[in-house]
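Q: Mind folding the following:
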Amino acid sequence: MGSILVQNIGKAYKQYPTRWSRALEWMLPFAGKRHHLKWILRDINFHIAPGEAVALIGINGAGKSTLLKLITGTVQPTTGEVQTTGRVAAMLELGMGFHPDFTGRQNVYMAGQLQGYSTDEITQMMPQIEAFAEIGDYIDQQVRVYSSGMQMRLAFSVATAKRPDVLIVDEALSVGDTYFQHKSFDRIRQLREQGTTLLIVSHDKTAIQTICDRAILLDAGHLAKEGAPEEIMDYYNAMIAERENQTVRQNKLDNGKVQTISGTGEATVSNIVLLNAAGEQVEMIDVGSDVTLQIDVKVHRPIPRLVLGYMIKDKLGQPMFGTNTHLKDLPLENVEAGESIRYRFRFPANLGPGSYSVATALTSGETHLVDNYEWRDLALTFSVVNISRTHFVGCTWIDPEIAIQRP
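A: As a prediction, this is how the structure comes out:
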């Protein structure tokens, strides 16, 4: 079993004002420094226990790739240290370690030897690597003719041919077709179940919340937050919408979950309830029953255009269904300060048994990335039970009509 311990890690690069400054500093070391340090990462501390799966997220430039290079040892830290145990397999930059003039097969041998495999071991694994990569005759052609997706297929196949103690994956898996992305994440899930420690960089919210135990958020080279994947992803999405980060706040609810709220405050949700067919407020409903989501909105400042959206999510935070009044061609124009507006969304609750939450968004258009008046995660929670339907498996009730013909 592998583990990762990061202690007080910092990484800085020297920046010189002119191209001659570096030479002068080298030739005249006693004349003082002629550079200043550009810090990419500072004071990063975390521990990933054996068998734990952790997601690393952050906007481009936050320092994620640099941190992974420090952990794998391809870059040395300026301060602090990294300790890893077990055999580490890493997929960082696309095609990293591949030589463009060598064939895919030759590159497999080189990459495998860098991971500590003998030539005989790689020869034994080669059929499995070829089968998983699915690049056909290209395995014996130069890598320079490969597409980025083919490079990713081969690199991932080599990295996971044998179960590593620690698997580190950068965003390379976002390259290529959807089929292989699903195939790759299925293998990652299998490795995780077998005890591999996982550190993954991805912006795939569903994958993160399905696979990972914990998430770490990097922002401007610092560890901004860590916690449950749903909590951190909600905070990250709110932070993108409100890059200044002045209006993002989190509240701990009675059930222990952390609610994220962001927005500029022109309008807010004042109340939200789920009603049954009789108009009664409920927290538990039957599969397929008619319900109404009632949302009260208070307007605090004049708004040229107001859109309300909602998203139903399962207990892992994965979206089940979402829509808004922009998509339904029902936006409100020229809303005045002081107005109170009640929205009612009626629908059949064709959801599988389990616990669910509702997130709300008040915006001016289709998304909250332009005008985010308020984004509220975990605005409402409810449970679905199967009382009146035949037994079924899954997250949604799609009852079929069945026709059977026998010759």
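Q: going forward, measure contacts and count neighbours with C-alpha atoms only.
A: OK.
Q: Same question for stretch 179-191: list its buried residues.
A: Phe180, Gln181, Ser184, Arg187, Ile188, Arg189, Leu191 (16 or more other Cα atoms under 10 Å).
Q: Need the contact partners of it.
A: Residues external to stretch 179-191 that are found in contact with it (Cα atoms under 8 Å, 6 or more residues apart in numbering): Arg153, Phe156, Arg163, Leu173, Ser174, Ala207, Ile211.
Q: top of these by neighbour count?
A: Arg153 (26 neighbours; other Cα atoms under 10 Å).
Q: Name the SS class of it, please.
A: Put simply, Arg153 is helix when judged by DSSP: H, G, I helix; E, B strand; the rest coil.
Q: Please give the structure of this sequence too, so both can be compared:
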Amino acid sequence: MMDPVLEVKALGKAFRDYGSEFKRFASWFGVKVTPKAEHWVIRDISFAVGRGEAIGIVGQNGAGKSTLLKLITRTLMPSEGSVSVNGRIAAILELGMGFSGDLTGRQNVYHAAGLMGFTREQIDRAMPEIQAFAEIGDYFDEYVRTYSSGMQMRVAFSVATAFRPDILIVDEALSVGDAYFQHKCFKRIKEFRELGTSLMIVSHDSGAIQSLCDRAILLQAGRVLKDGDPVEVMDAYNALIAERENSTMKVERLEGGRLQTTSGTLEAVVDSIRLYSEKGEPIEYVDVGQPVELRIDVHVKADIPRLVLGYLIKDRLGQSIFGTNTHHTKQVLEDARAGQELHYVARFPMNLGPGTYSISTALVSTDTHLVDNYEWRDMALIFTVANHSHPHFVGSAWIPPYIELTT
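A: From the prediction side, this is the model:
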């Protein structure tokens, strides 16, 4: 990678208990003191971020995501390794960016932007835009202690992005905002990216990770478990959070180079999945709006009190297009027995736009794979939709209108 804007090498952070403040103080000056206890939050993390590149950071709670970002922004010092930054970082790591409740929104902007290194004159010039972007009206000059969490996030994001940074780091803070302001934030993030800003975003939202990011990094127990294509990383993450005792997780490469992630206890498995036309012919290429049958054969390997089948259609970026399951359709199978062969047929019109899509399947006990995950399989089926018989349109959905014109 030429001229990375951020480089992390063998980074680690340990929290140590020395048993006394004197020993801790001595350790700051290089005296070798053996800690009474030591807990490594992250260790041996290495990666680089190119200029203009967007990276998503994902992982379960406690995986080390927030600690990693604090080390990158130097609000924490590493126990080992190094962080090299070639440019200016703007970060929203927690709600409010350390705003004081006893100051107004405007006063907090001066304080926060000043800590970011900007002069009073620069902040004065940017203030009208910051106020306008936040859209909180007269509350901008009220004490922050009167703000809702969404209002704090509006001001925090506005000041953090008032001056385009070389690297923008966003933690889960955006999740507290209303839908309108989230769209506004993501629009600004995309504009910054087009101008060359690098992005690091921590989110559990697979749609945000897959639509915004070039790469994703999956952290588990403080180490990098996977670094690569966002779709493949999110598949691995979904499998990871579905894992339970005695379950398995398998990754294999399909034809065409795609990775398929399968996880679960395998007490029930999908034996086959195919798309068929109305005439019963197997198809891989589907016309827009064409009626199809999705046939899924399931083999039950152990007695299961309650079995639910679900499927999810994703676009080529891994974003969900449509999903449902037999819990929602009220077709749960009670008392499935070992050795049973089950045949599911879902009939629907393929009202999708042209493109390549995948189908993921889930065999579970409820409406989620987080309770009993018998099998979760990403990219169980890949198919292509083409427009052969309809007027040209754009987008991922076929919603033909009747347009009436009056003069």
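Q: Tell me how the two chains score on TM-score.
A: The TM-score (TM-score structural alignment, normalised by the length of structure 1) is 0.95; 402 aligned residues with a Cα RMSD of 1.8 Å.
Q: Looking at the contacts of stretch 179-191 of structure 1, which two lie furthest apart in space?
A: Arg163 and Ser174 (21.6 Å; Cα to Cα).
Q: between the buried residues of stretch 179-191 of structure 1, which is nearest Lys33 of structure 1?
A: When the buried residues of stretch 179-191 of structure 1 are compared against Lys33 of structure 1 (criterion: Cα to Cα), the nearest one is Ile188, at 47.0 Å.
Q: Would you mind measuring from the counterpart of that closest one in structure 2 to Leu115 of structure 2?
A: With TM-score structural alignment as the criterion, Ile188 of structure 1 lines up with Ile189 in structure 2. For Ile189 of structure 2, the distance to Leu115 of structure 2 (Cα to Cα, to the nearest Å) stands at 22 Å.
Q: any idea what Ala215 of structure 1 aligns with in structure 2?
A: Aligned by TM-score structural alignment, Ala215 of structure 1 pairs with Ala216 of structure 2.
Q: and Thr72 of structure 1, what is it in contact with?
A: Residues near Thr72 of structure 1 by Cα under 8 Å, 6+ apart: Val88, Ala90.
Q: repeat that for 10 Å
A: Neighbouring residues of Thr72 of structure 1 by Cα atoms under 10 Å, 6 or more residues apart in numbering: Thr66, Val82, Gln83, Thr84, Val88, Ala89, Ala90, Met91, Leu92, Ile168.
Q: same thing with Ala48 of structure 2?
A: Neighbouring residues of Ala48 of structure 2 by Cα under 10 Å, 6+ apart: Met1, Asp3, Pro4, Val5, Leu6, Glu7, Val8, Lys9, Ile55, Val83, Ser84, Val85.
Q: Count residues in the vicinity of Val404 of structure 1, would you?
A: Wrong residue type there; residue 404 of structure 1 is Ile, not Val. Ile404 of structure 1: 4 neighbours (other Cα under 10 Å).
Q: Just say helix, strand or coil for it.
A: Ile404 of structure 1 ends up coil, using three-state DSSP.
Q: Let me see the ranges of the strands in the stretch 51-200 of structure 2.
A: 54-59, 80-85, 89-92, 167-170, 198-202 (DSSP state E, counting those that start in this stretch).
Q: now the stretch 201-350 of structure 2
A: 215-220, 223-228, 248-253, 259-264, 268-277, 282-283, 285-287, 291-300, 304-314, 320-325, 333-336, 341-349.
Q: Would you mind telling me which of those is nearest Phe133 of structure 2?
A: strand 215-220 (28.9 Å).
Q: Okay, Ile9 of structure 1 and Val54 of structure 1: tell me how far apart.
A: Taking Cα to Cα, one finds Ile9 of structure 1 at 18 Å from Val54 of structure 1.
Q: Neighbour count: the two, which is higher?
A: Using other Cα under 10 Å, the more surrounded residue of Ile9 of structure 1 and Val54 is Val54, with 27 against 21.
Q: What is the aligned counterpart of the more buried one in structure 2?
A: Aligned partner of Val54 of structure 1 by TM-score structural alignment: Ile55.
Q: ok, its match - contacts?
A: Applying Cα under 10 Å, 6+ apart, the residues contacting Ile55 of structure 2 are 48-49, 169, 198-202, 209-210, 212-217, 227-230.
Q: out of those residues, which are buried?
A: 48-49, 169, 198-202, 209-210, 212-217, 227, 229-230.
Q: Count the residues that sit near Leu68 of structure 2.
A: 24.
Q: quick one, what contacts the spatially closest residue to Asp286 of structure 1 that is not a sequence neighbour?
A: Spatial nearest neighbour of Asp286 of structure 1, excluding adjacent residues (Cα to Cα, 6 or more residues apart in numbering): Val385 at 5.1 Å. Under the criterion of Cα under 10 Å, 6+ apart, the contact list for Val385 of structure 1 reads Met284, Ile285, Asp286, Val287, Gly288, Leu351, Gly352, Pro353, Gly354, Ser355.
Q: What about those, which one has the most neighbours?
A: Leu351 leads the contacts of Val385 of structure 1 on contacts (other Cα under 10 Å) with 25 neighbours.
Q: Roughly how far does the closest residue to that one other than its chain neighbours sit from Glu81 of structure 1?
A: Leaving aside its sequence neighbours, Leu351 of structure 1 sits nearest to Thr396 (Cα to Cα, 6+ apart; 4.1 Å). Using Cα to Cα, we find Thr396 of structure 1 at a distance of 48 Å from Glu81 of structure 1.
Q: again with Gly352 of structure 1
A: To Glu81 of structure 1, Gly352 of structure 1 is 47 Å away according to Cα to Cα.
Q: just Tyr117 of structure 1 next, same as before
A: Tyr117 of structure 1 is 26 Å from Glu81 of structure 1, by Cα to Cα.
Q: before we move on, what about Thr367 of structure 1?
A: From Thr367 of structure 1 to Glu81 of structure 1 the distance is 42 Å (Cα to Cα).
Q: same question, Ile129 of structure 1
A: In terms of Cα to Cα, Ile129 of structure 1 sits 34 Å off from Glu81 of structure 1.
Q: Between the two, which is the more surrounded one?
A: Between Ile129 of structure 1 and Glu81, counted using other Cα under 10 Å, the more crowded position is Ile129 (24 against 17).
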